[in-house]
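Asker: I'll drop the sequence and a predicted model, then ask my questions.
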Amino acid sequence: MIAAVLVNSFVVVLTVIVHYEFLFRLTQLLPKMKVRHRFRIVLGVCGALTAHALEVWIFAFAYYFLNGVGGWGQLQGSFDGSLADCVYFSFTTFTTLGFGDIQPVGTLRYLTGIEALTGLVLITWTASFLFVEMQRFWNRK
């Protein structure tokens, strides 16, 4: 169980660092861009979506590797063990959509739960970031 907590913590910390760095870099980059102010918001959204996609892939790699290691549990259901299925499962978990066609069994359930919570927090953080950026640039000409 300690190994699960350590692995889960590592994956969460890594995704939070990635998210922080993306938003920090966007905060620095957007004001310096020589484009229309409204286009900056579009670039901010694209940057945030890129960050979220990368974070989903980090969790997907964790599922992919842990699924093949004994003692961590596995993903079952409409799952063929491919990285593509792990990415799909990660997207549905990160967004808390959860179609239910792939289910975690064993210790992987803890990573699934923490991914849903992490996704919720990071998506909310992105919404707050974009709101602040919109206030900053929206009314400028």
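Answerer: Arrived safely, thanks for sending. Since this is a predicted model, take the numbers as computed values, not measurements.
Asker: use CA for all of it now, contacts and neighbours both
Answerer: Will do.
Asker: which residues touch the helix or strand containing Phe89?
Answerer: Phe89 is part of helix 83-94, with elements assigned from DSSP states H and E. Defining contact as Cα atoms under 8 Å, 6 or more residues apart in numbering, one finds that helix 83-94 is touched by 56-57, 59-61, 63-64, 79, 98-99, 102, 112, 115-120.
Asker: Pull out the buried residues from those.
Answerer: Neighbour-count burial (16 or more other Cα atoms under 10 Å) applied to the contacts of helix 83-94 gives 56-57, 59-61, 63-64, 79, 102, 112, 115-120.
Asker: any idea how far Ser90 lies from Lys32?
Answerer: Distance from Ser90 to Lys32, counting by Cα to Cα, to the nearest Å: 34 Å.
Asker: What segments of this structure are helices?
Answerer: Assigned by DSSP state H, the chain shows helices spanning 2-29, 37-68, 83-94, 108-137.
Asker: second one coming, line it up with the first:
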Amino acid sequence: MFLIILFGVLIICINVILQSVITVFSLKYLHQFNSKKGEISIKAVLFQTSLSVSLLTLLHGAQCTIWAATFYFNPNIDNLYSFKEAIYFSLITFTTVGYGDVVINGDWKILAGLEAINGIMMVGWSTALMFSYFQIILKKNISK
């Protein structure tokens, strides 16, 4: 079981690295965009918000796909019959919905719990990033 947990922690680390890269890229881009003089228009805020949320959604989709590949290509997990089913299982686990209609067998089900923990952390991190962005906008527009 220790090796299974260690394997799950490795997948979490890969997702944390992905999230870190996107966070640094996003903050750098948003800082450059917001460092222009004058107030930021509503149109620009809507564009930046839409772009940021879309990027974060794609990021979480990629993170779920990494988990799905982990489940699907693991020879010890034999009850995920297609990659589509593995993606579905990963999405409902990452978001902690957990319908229970698709489950994995054996000792490897501990990975599902680790994915749920990972999902909570990554979505929370993305929420914090968006909140930080809105603080930057408000500070710039209210201080004038």
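Answerer: Happy to help now that I have it. Quick caveat, the model's predicted, so the values are computed rather than measured.
Asker: on that earlier part again, buried sites along the helix holding Phe89 of structure 1?
Answerer: Of the residues in helix 83-94 of structure 1, 85-94 count as buried by neighbour count, 16+ other Cα under 10 Å.
Asker: Of all pairs in those, which one spans the longest distance?
Answerer: Farthest apart among these by Cα to Cα are Asp85 and Phe94. That separation is 14.0 Å.
Asker: what's the closest non-adjacent residue to the most centrally placed residue in structure 1?
Answerer: Taking Cα atoms, centre = their mean, the centroid of structure 1 lies closest to Glu55, which sits 3.4 Å from it. Leaving out its chain neighbours, the residue that sits closest to Glu55 of structure 1 by Cα to Cα, 6 or more residues apart in numbering is Thr15, at 5.3 Å.
Asker: now that neighbour: how far from Leu54 of structure 1?
Answerer: In this structure, Thr15 of structure 1 and Leu54 of structure 1 are 8 Å apart, going by Cα to Cα.
Asker: Between those two, which has more neighbouring residues?
Answerer: Set Thr15 of structure 1 next to Leu54 and count neighbours by other Cα atoms under 10 Å: Thr15 wins out with 24 against 15.
Asker: just checking, the more buried one touches Ala62?
Answerer: No: at 11.6 Å, Thr15 of structure 1 does not count as touching Ala62 under the criterion of Cα atoms under 8 Å.
Asker: I'd like to know which of the helices of structure 1 is closest to Gln74 of structure 1.
Answerer: Ranking the helices of structure 1 by their distance to Gln74 of structure 1 (criterion: Cα to Cα) puts helix 37-68 first, at 4.8 Å.
Asker: next one: that closest one to chain centre, how far?
Answerer: Relative to its parent chain, helix 37-68 of structure 1 has a centroid offset of 5 Å by Cα atoms, centre = their mean, to the nearest Å.
Asker: Now do it against helix 83-94: the angle between them, please.
Answerer: Relative orientation of helix 37-68 of structure 1 and helix 83-94, computed by axes from the mean of the first three to the mean of the last three Cα atoms, to 10 degrees: 120 degrees.
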